[in-house]
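> From the sequence below, what's the structure:
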Amino acid sequence: MSKKIGYLGPKGTFTKIAVDSLFNGEVKKSYATIPECIDGVQNEEIDIGVVPLENAIEGTVHLTIDYMIHQVRLPIIAEIVVPIKQHLLVNDKFDQSRDQIANVYSHSHAIAQCHQYLHKHLPDADIHYTTSTGSAAEFVSESDASNAAIGNELAAEEYGLTILAKDIHDYANNHTRFAVLSKTGDPVQIREQTIETQKTTLMITLPSDYAGALHQVLSAFAWRKMNLSKIESRPMKTGLGNYFFIIDVNQPYDSVLFPGVQAELEALGCKVTILGTYPVFHMHL
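The predicted model follows:
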């Protein structure tokens, strides 16, 4: 029986590209927002949810992390790394004069990834934020010639738009990590993809703010020669100065090193939560 896959939609988003790269033949359902997609997994409307986690230019998608931590705690069962290529899209009413563009629509992260292009080529255009690049493309497809969207080739194809300018993102090495979430935590079954690496993500809460606390936490990994690919602090939302840490370890959870780390950190008064141990897949456009 095929699984139902949810993603940040509508059609034409980078999340849809990530879903199509890993899953074939499953029922796919789009959601308008990241929380709605995560809720869909929790409420068993879908079996698996795919949501953006981090962009190489703009950093962590805080809405995803905060919702996963504070609202709906679901295990991460896989990660998809997708190269991001942003294009300026216009509809069939456009007459090829860039000066007529008065408004540019896209997701806030897409806009941020293209700041230099917008500053240089469309300094007078008004910027409008949408829930996704796909929704921006959908809006522009039905509007007048003064509007443009920032999105990908799939969005242009889905909504009949023309790519006026290609690769307008500010930095060439633009990638986004997508988290694959499941309520059951069962390993994901994907099609014809190579696992690039394995990763384990931990949430660590310090007992109190004292000198050397973070150093002690990191030392528990360092002396075991465990490679950390990411360390990030996020507010606990319980008061100023209260934080938790998200730590990515570049190896799968095992029965030797990780229990030792947990025991050492808990002896320091830390709370340790495993958010997932999972394969990482890299998509190549």
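
> When you work out contacts or count neighbours from here on, use the C-alpha atoms and nothing else.
Noted.

> now the residue lying farthest from the centre of the chain: how far from residue 279?
Most distant residue from the mean C-alpha position of the chain: residue 95, 35.0 Å away (C-alpha atoms, centre = their mean). Distance of residue 95 to residue 279, given as C-alpha to C-alpha, to the nearest Å: 47 Å.

> Same check on residue 107?
28 Å.

> So residue 78 is in contact with residue 179, correct?
Yes. Contact status for residue 78 versus residue 179: in contact at 6.3 Å, counting by C-alpha atoms under 8 Å.

> Residue 47 - nearest residue in space that isn't next to it in sequence?
residue 4 (5.3 Å; C-alpha to C-alpha, 6 or more residues apart in numbering).

> Tell me how many other residues crowd that neighbour.
Per other C-alpha atoms under 10 Å, the neighbour tally for residue 4 reads 17.

> How about residue 109?
Count around residue 109 with other C-alpha under 10 Å applied: 16.

> residue contacts, it?
residue 58 (C-alpha atoms under 8 Å, 6 or more residues apart in numbering).

> Going along the chain, name the helices of the chain.
14-22, 34-42, 62-70, 108-113, 115-121, 133-141, 153-159, 213-222, 257-267 (DSSP state H).

> so which of those is the most packed in?
Counting by mean count of other C-alpha atoms under 10 Å, helix 133-141 has the highest mean neighbour count of the helices of the chain, with a mean of 26.

> Sequence B follows; please return its structure for comparison with A:
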Amino acid sequence: MAIGYLGPEGTFTHAAARELCPGTELVALATQAQAIAQVEDGTIDGAVVPVDNTVNGVVLPTWDSLLLTTESRIVADVLVPVTFNAYALDADVAPEVVASHPHALAQCARYVGSLGVPSRVTSSTAEACASLAPGEVAIAAPVCAELYPVATIATEVEDGAGAITQFGLVTRDDVRPTTERWTTVFAALPERNAPGSLAALLGPLSALGCNLENIVARPVRDSVDYVFLLFVADLDADREAAALESLGARCSGLSVLGRLAATKPSGPDGASGVPVRLASVGS
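A predicted model of the protein is given here:
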């Protein structure tokens, strides 16, 4: 078997792939879209991709890529703790640019801001080290110190300790988790874009006693319509079948994008909690 992952070596996705697929040939790929497309066309047997994060929420490129497939879905998942170090080619050179993946830059916003320099977005945290230029600082995983010729200039630069990223294994199989309960992610296209269309989907789920853990709206290209990703938790085979029947009766398109078995992690220590704008009751 060959399993793709968001490379290069040293990414958090690489660590997740080693945990989800031990002893399997791992293939570094440039993007989630490329990895999932190669699963869909049979070039590789599976792909490990990020799906959710306790700081930034769902990883949209992964879910958007799954929407472009017909058979691929998430069949297993794992939670990986996330911590970041800062690296440079020469620790004595003053930083001029800070480079990393957008999620890493967001999770290390205070440290990035303290540098007072522009940022450069990379396709992964490890790519920031692999492509590091003189005068640049890379934000990446601790393992990158072993894999790339870089100097560590700061450790644990994330804003809050305890951040976690959820990674999923995408294959063309249609298998359910071995756990008693799981979260199923449905892609639902309402029959029409009109007032009450979303309520028509969610009402029956509530009547079934389903726990809607998250909902994400994705626009349909060249249309006024939206596809809704519904993260419905605490399902088993019977409850999932009932949810599929209920949603199918109210959708012009419906598909299962994946099933997530890992316990949903809480936010990191030091997280801001309820947004300031929403913290005052009655404001």
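
> What does the superposition give as a TM-score?
Here the TM-score for the pair of chains, by TM-score structural alignment, normalised by the length of the second structure, is 0.84; 265 aligned residues with a C-alpha RMSD of 2.5 Å.

> returning to that earlier point: mind checking the helices of the first structure for the one nearest to residue 54 of the first structure?
helix 62-70 (8.4 Å; C-alpha to C-alpha).

> quick check: the closest one aligns to which part of the second structure?
Residues 60-68 of the second structure are matched to helix 62-70 of the first structure when aligned by TM-score structural alignment.

> what's that stretch in contact with?
Contacts of stretch 60-68 of the second structure (C-alpha under 8 Å, 6+ apart): 32, 33, 36, 37, 49, 50, 51, 72, 73, 187, 257.

> Apply 10 Å and report the result again.
For stretch 60-68 of the second structure, contacts defined as C-alpha atoms under 10 Å, 6 or more residues apart in numbering pick out 31-37, 40, 49-52, 72-74, 168, 170, 185, 187, 216, 218, 227, 229, 255-258.

> try stretch 85-93 of the second structure
So stretch 85-93 of the second structure is contacted by 94-95, 98-100, 108, 111-112, 128-129, 132-145, 148-158 (C-alpha under 10 Å, 6+ apart).

> okay but the residue nearest to residue 47 of the first structure is in contact with residue 37, surely?
No. Taking C-alpha atoms under 10 Å as the definition, residue 4 of the first structure is not a contact partner of residue 37, at 11.9 Å.

> Residue 183 of the second structure pairs with which position in the first structure?
Using TM-score structural alignment, residue 183 of the second structure pairs with residue 199 in the first structure.

> hang on, that match packs against residue 250?
Yes. Under the criterion of C-alpha under 10 Å, residue 199 of the first structure makes contact with residue 250 at 4.6 Å.

> hey, what's in contact with both of those two?
228, 229, 277, 280.

> now that we're looking at the third one, how far away is residue 186 of the first structure from it?
Spelled out, that is residue 277 of the first structure. Taken as C-alpha to C-alpha, the span from residue 277 of the first structure to residue 186 of the first structure is 11 Å.

> Which one's more surrounded, the two?
Applying other C-alpha under 10 Å to residue 277 of the first structure and residue 186 shows that residue 277 carries more neighbours, namely 25 against 11.

> What residue in the second structure is paired with the more buried one?
In the second structure, residue 277 of the first structure lands on residue 259 (TM-score structural alignment).

> Check residue 210 of the first structure too.
Aligned against the second structure - with TM-score structural alignment as the criterion - residue 210 of the first structure pairs with residue 194.

> In contact with its match, which residues?
residue 225.

> Would you mind listing which of the contacts of stretch 60-68 of the second structure are buried?
Buried members of those, scored by 16 or more other C-alpha atoms under 10 Å, are 31-37, 40, 49-52, 72-74, 168, 170, 185, 187, 218, 227, 229, 255-258.

> The shared contacts of residue 199 and residue 250 of the first structure: which two are farthest apart?
Every pair of these checked by C-alpha to C-alpha; the farthest is 228 and 280, at 14.7 Å.

> okay, those two: which has more neighbours?
residue 280 (21 against 17).

> OK, contacts around the residue most central in space within the second structure?
Nearest residue to the geometric centre of the second structure (C-alpha atoms, centre = their mean): residue 51, 2.5 Å. Listed by C-alpha under 10 Å, 6+ apart, the contact set of residue 51 of the second structure reads 57-63, 74, 77, 165-169, 260.

> How much space separates the residue mapped onto it from the first structure from residue 82 of the first structure?
Residue correspondence to the first structure (TM-score structural alignment): residue 51 of the second structure is matched to residue 53. Noted for residue 53 of the first structure: a distance of 11 Å to residue 82 of the first structure, by C-alpha to C-alpha.

> hey, what's in contact with both of these two?
176, 177, 178.

> For the equivalent of the second one over in the second structure, give me its contacts.
Meaning residue 177 of the first structure. Residue 177 of the first structure maps onto residue 166 in the second structure, with residues paired by TM-score structural alignment. By C-alpha under 10 Å, 6+ apart, the residues touching residue 166 of the second structure are 13, 16, 49-54, 57-59, 77-81, 260, 262-265.

> next one: residue 38 of the second structure
3, 4, 29, 32, 44, 45, 46, 47, 72.

> next one: residue 41 of the first structure
4-6, 47-50, 72, 74, 181-184.

> go again using 6 Å as the cut-off
Shown in contact with residue 41 of the first structure (C-alpha atoms under 6 Å, 6 or more residues apart in numbering): residue 47.

> What lines up with it in the second structure?
In the second structure, residue 41 of the first structure lands on residue 39 (TM-score structural alignment).

> Next: residue 87 of the first structure.
By TM-score structural alignment, residue 87 of the first structure lines up with residue 85.

> Could you give the number of residues near that match?
Counted with other C-alpha under 10 Å, residue 85 of the second structure comes out at 21.

> To what extent is the closest residue to it other than its chain neighbours buried, counted in neighbours?
Of all residues not flanking residue 85 of the second structure in the chain, residue 155 sits nearest, at 4.3 Å (C-alpha to C-alpha, 6+ apart). The local packing of residue 155 of the second structure (other C-alpha under 10 Å) involves 15 other residues.

> if I look at residue 155 of the second structure, how far off is residue 223 of the second structure?
46 Å.

> And residue 241 of the second structure, by the same measure?
30 Å.

> now residue 73 of the second structure
25 Å.

> And residue 25 of the second structure, by the same measure?
Taken as C-alpha to C-alpha, the span from residue 25 of the second structure to residue 223 of the second structure is 41 Å.

> Between the two, tell me which one has more neighbours.
Neighbours were counted for residue 25 of the second structure and for residue 223 using other C-alpha under 10 Å; residue 25 has more, 12 against 8.

> what does that one align to in the first structure?
In the first structure, residue 25 of the second structure lines up with residue 27, judged by TM-score structural alignment.

> Hmm, residue 4 and its match touching each other?
Yes. The pair residue 27 of the first structure and residue 4 qualifies as a contact (C-alpha atoms under 6 Å) at a distance of 4.7 Å.

> Right, I'll call it a day here.
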